[in-house]
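Asker: fold the stuff below for me.
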Amino acid sequence: MTMHSRLALAGLLLAALPLAQAQDHPPAAQHGMHAHPAGHAGHEHAGHDPAMHQAHARAALAAAVADSRRDPANVARDRYRHPQQTLEFFGVLPHHTVIEITPGGGWYTEILAPMLADHGRYIGALVDPLAVAHGRSRDYQQRTLDGFKAKLAGDSERFGKVEVLTFNPAAPVLGPAASADVVLTFRNVHNWRSGGQAEGYFKAFFDVLKPGGVLGVVEHRARADVPADDSSGYVGQDQVIALATAVGFQLLGTSEVNANPADTKDHPNGVWTLPPVGRHEPADAARYQAIGESDRMTLRFVKPAG
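Answerer: Okay, here's the model as predicted:
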C-alpha cells in the first residue's frame, strides 16, 4: 500500500468521528495541570470507543510523519521538534479544520497537509505583505509568501488542497468566526510581543476557533518573564499563558515534549545562536550543535464551549 493510500485509509476511518482525547506522553504536569481531552472537550459520543479513535488518529499522523516525500532536512529536525508527540498532544485529527499561523518554509505543512487532505482542511495563514510598511519588513513578508506558494505549487499531489490566507498583522482576521477546530503557532510569540501585536493575534485565534476548539502553542522558553523589547527570542511561559487567558482561553495542559534542559538560554545571539540558524563564531559550532535546538514550552488551550 502506498503512503498516500495509508493516509487516505486512516483518514477515512476518522471522517465522521468526534474529537478524541490526545495523550501527553512526556510528563505534562506544570502549573498544577494535566492533559485533558482536546477539541470539543468533555463531549462524549455514545457508541464510540475513545481508544479506537486514538489508535486511528495516531496511525494517520504516524503515516504523515513517516512520508518519504518529506524534505530530508526537515526530517532531520524531528528529534528536536517531535511532530508526532506534539500534534497528538494538541489533539489534531484528520477531519479537523486546522489553521497554522505563519508556517514559514512549510515544515509542519509537509505533515499536516497530507493528513488533512481527504477529510479536513489545512489553512496556512501568512502576513499580507501589502499590509506592512515599505522596506525590509515588506520585502521579507513577500519573500516568505512567495516561497510558501512555490512550495505548494511544486507538489500538487501533497499540497493541492492547501488553502492560503493572508492577513493584516495589525488587525488579524483568520477566517469566519467559529470556523476552525485547531489553531497552531510554532515559535512566533516573541515576534508578536516585540512588535506590540501579541494581544491582537491571540484575540484573532479566539475569534476563529469553534467553541471547544484548541489553540496549540510552541515557543522558545525563557527562565522567567522577559520585557517586551527583549531580543533573545525567548519568552516566559507565564507570559504566554497570560496572553491566551486574557482573551478568554483556558489552559488545558502543558507538555515537556519539546523541552531541552541543555539550553542555558544565555547565548550571544539568543535563540538564533543555536541550530538550525547557528549564528555564532565557526569555532563554537560543536558547542552549540551539542546543545541542540532551544528549550520550548508546549501549551494547549481551549476556547470554552459555553
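
Asker: CA atoms for contacts and neighbours, from now on please.
Answerer: Will do.

Asker: just the strands in the stretch 201-306 of the chain please.
Answerer: Assigned by DSSP state E, counting those that start in this stretch, the stretch 201-306 of the chain shows strands spanning 209-220, 250-255, 296-302.

Asker: return the list of helices and strands in contact with the second one.
Answerer: Helices and strands touching strand 250-255, by 3 or more CA pairs under 8 Å, 6 or more residues apart in numbering; DSSP states H and E, are helix 237-246, strand 296-302.

Asker: kindly report the same for the first one.
Answerer: Other helices and strands packing on strand 209-220, by 3+ CA pairs under 8 Å, 6+ apart, are helix 83-90, strand 180-186, strand 296-302.

Asker: list of residues touching the second one?
Answerer: What it means is strand 180-186. 39, 92, 96-103, 205, 208-210, 212-219 (CA atoms under 8 Å, 6 or more residues apart in numbering).

Asker: can you pull the buried residues of it?
Answerer: With burial defined by 16 or more other CA atoms under 10 Å, the residues of strand 180-186 counted as buried are 180, 181, 182, 183, 184, 185, 186.

Asker: which residues touch residue 240?
Answerer: By CA under 8 Å, 6+ apart, the neighbours of residue 240 are residue 189.

Asker: pull out the buried residues from stretch 242-250.
Answerer: Here stretch 242-250 shows 243, 244, 247, 248, 249, 250 as buried, counting by 16+ other CA under 10 Å.

Asker: ok, the nearest residue to the second one once chain neighbours are set aside - how many residues close by?
Answerer: Meaning residue 244. With sequence-adjacent residues excluded and distances taken as CA to CA, 6 or more residues apart in numbering, residue 244 is closest to residue 202, at 6.0 Å. By the criterion of other CA atoms under 10 Å, residue 202 has 22 neighbours.

Asker: what do you get for the one 3 residues further on?
Answerer: Residue 205 is flanked by 30 other residues according to other CA under 10 Å.

Asker: next, the structure of the following sequence, for comparison with the previous one:
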Amino acid sequence: MNRVLLAALLPVALAACNGNPPEPAATADAPAATEAPTTAAAATPDAALQAAIAGDWRDPANVARDKYRHPAETLAFFGLQPQQTVVEITPGGGWYAEILAPYLRDGGHYVAAVVDPAALPEGGGRDYQQRSRDGLDKKFSAAPAQFDAAEVVAYDPAKPVFGAAGSADLVLTFRNVHNWRSDGIAQEMFDGFFAVLKPGGTLGVVEHRAIADVAADDESGYVGQDQVVALAEAAGFVLEEASEINANPLDTKDHPNGVWTLPPGNNHDDADDAKYQAIGESDRMTLRFRKPE
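Answerer: The predicted model follows:
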C-alpha cells in the first residue's frame, strides 16, 4: 500500500482555483429560509485530506472539476476525520471515492453504498445500475493501493439498508436527492441514513438548488433547499449548518435541459457552449445535519 506522503506534497489550495464564488443575492432558495446558521467560509481541511486530493491516482478529468466541487472545503465542512466510518450513497463513477477511500484506508473505513441491480425489475434501471456497479468495481480493483480496503454495500432502494444500525460516523450524498424524489423513495433513503448513523453522527448533503420548492415529478434536476431540509427533519435529523461553499450565483436555473444543460452534462447546442461554460456547474446547497444523541 502506498501511504499518502504528506511531506512530499505542497499544500493544495483548491479554494483558490478560480476563487470561491461570491455569495448569491437572497432569493427564495437562500439558506436563511431554513432558519439554520449559514456560513460562506470553508472549514480548514487537514493535511492528509489535502494530500489525498492531490493524489496522482485521481482521474485528471475529475481533478479538473475541483474548482466547481470544492472537495477540500466541502469535506472539511462535513467534519470528515481519518478514523471515521464513512458511507457514501450512490458514488456513481467514484469521483469522491478517489479521495475518501485512500484518506480513510489506514485509520477509518470507506463504504460505497450502491443500488443492488437484482432488487430492480427488468427495464427498471437494472442495466444502468449494473454498469455503474461494474465501473466502480473496476476502478477499485485497478488500484488496490488506494481502494483495497473500500467496502461496497448493495441496497434495495425500496427498503434501503446501508449497514448495521448505528455503525457510521458520517453519511455523504452528492447530487442524488432529485433522483430519489422523482422515484418516490426520498423519505425512505433519509430514514436509512438516520438508521445507519451513530447517535451524534453527521449527514452531509450536496444538491442542485432550485429557486423555490419544485414538484416531485420536476425534471430539472434542481430541488428546493427547504424540501431537502424537510426530508431530513422528518427522518429525525437536526440541521446543524448550511454553507455556501458550492454556491454559484451565475446559475439562473432556467436552462432548456435542466441542470444537465450545464457542465459536466453539457446537454446544449454547440452554439451555446461558451455561454454555459461561463456559468459553470450548478448552484448547490451544502447542508450538514446531526443525528441527535
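
Asker: one step back: now render the strands of the stretch 201-306 of the first structure as TSV, adding distance to residue 168 of the first structure.
Answerer: Compiled in TSV, these are given as follows (distance: least, CA to CA, whole Å):
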stretch	distance to residue 168 of the first structure
strand 209-220	18
strand 250-255	26
strand 296-302	24
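
Asker: hmm, back to that, closest one to residue 66 of the first structure among the helices and strands packed on strand 250-255 of the first structure?
Answerer: Residue 66 of the first structure lies closest to strand 296-302 among these, at 22.1 Å (CA to CA).

Asker: before we move on, back to that, could you dump the helices and strands packed on strand 209-220 of the first structure to CSV with distance to residue 170 of the first structure?
Answerer: Formatted as CSV, those follow (distance: least, CA to CA, whole Å):
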stretch, distance to residue 170 of the first structure
helix 83-90, 27
strand 180-186, 17
strand 296-302, 23
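
Asker: please name whichever of these is nearest to residue 146 of the first structure.
Answerer: strand 180-186 (19.8 Å).

Asker: if we can go back for a sec, so for residue 8 of the first structure, which of the helices and strands packed on strand 250-255 of the first structure sits nearest?
Answerer: Nearest to residue 8 of the first structure, of those and by CA to CA, is strand 296-302 at 27.1 Å.

Asker: what segments of the stretch 101-250 of the first structure are helices?
Answerer: 109-116, 136-153, 156-159, 189-194, 198-208, 237-246 (DSSP state H, counting those that start in this stretch).

Asker: okay, the shortest one sits on what stretch of the second structure?
Answerer: Matched against the second structure by TM-score structural alignment, helix 156-159 of the first structure falls on residues 144-147.

Asker: before we move on, what about the first one?
Answerer: Under TM-score structural alignment, helix 109-116 of the first structure corresponds to residues 97-104 of the second structure.

Asker: equivalent analysis for the fourth one, please.
Answerer: Counting by TM-score structural alignment, helix 189-194 of the first structure falls onto residues 177-182 of the second structure.

Asker: which parts of that stretch are buried?
Answerer: For stretch 177-182 of the second structure, burial by neighbour count (16+ other CA under 10 Å) applies to 177, 178, 179, 180, 181.

Asker: the most centrally placed residue in the second structure and residue 208 of the second structure, how far apart?
Answerer: When CA atoms, centre = their mean is applied to the second structure, the residue found nearest the centroid is residue 174 (1.9 Å). Residue 174 of the second structure sits at a distance of 9 Å from residue 208 of the second structure (criterion: CA to CA, to the nearest Å).

Asker: repeat that for residue 100 of the second structure.
Answerer: Residue 100 of the second structure is 21 Å from residue 208 of the second structure, by CA to CA.

Asker: now do the same contact list for residue 179 of the first structure.
Answerer: 97, 208, 209, 210.

Asker: wait, doesn't the second one sit right on residue 172?
Answerer: No. Using CA atoms under 8 Å as the test, residue 208 of the first structure is too far from residue 172 to be in contact (10.4 Å).

Asker: higher neighbour count, those two?
Answerer: Using other CA under 10 Å as the criterion, residue 208 of the first structure and residue 172 rank with residue 208 on top: 22 against 18.

Asker: quick one: map that one onto the second structure.
Answerer: Checking TM-score structural alignment: residue 208 of the first structure goes with residue 196.

Asker: do the same with residue 301 of the first structure
Answerer: By TM-score structural alignment, residue 301 of the first structure lines up with residue 289.

Asker: how many neighbouring residues does the closest residue to that match other than its chain neighbours have?
Answerer: In space, and not counting its chain neighbours, residue 289 of the second structure is closest to residue 239: 4.4 Å by CA to CA, 6+ apart. By other CA under 10 Å, 21 other residues sit near residue 239 of the second structure.

Asker: thanks a lot, catch you later.
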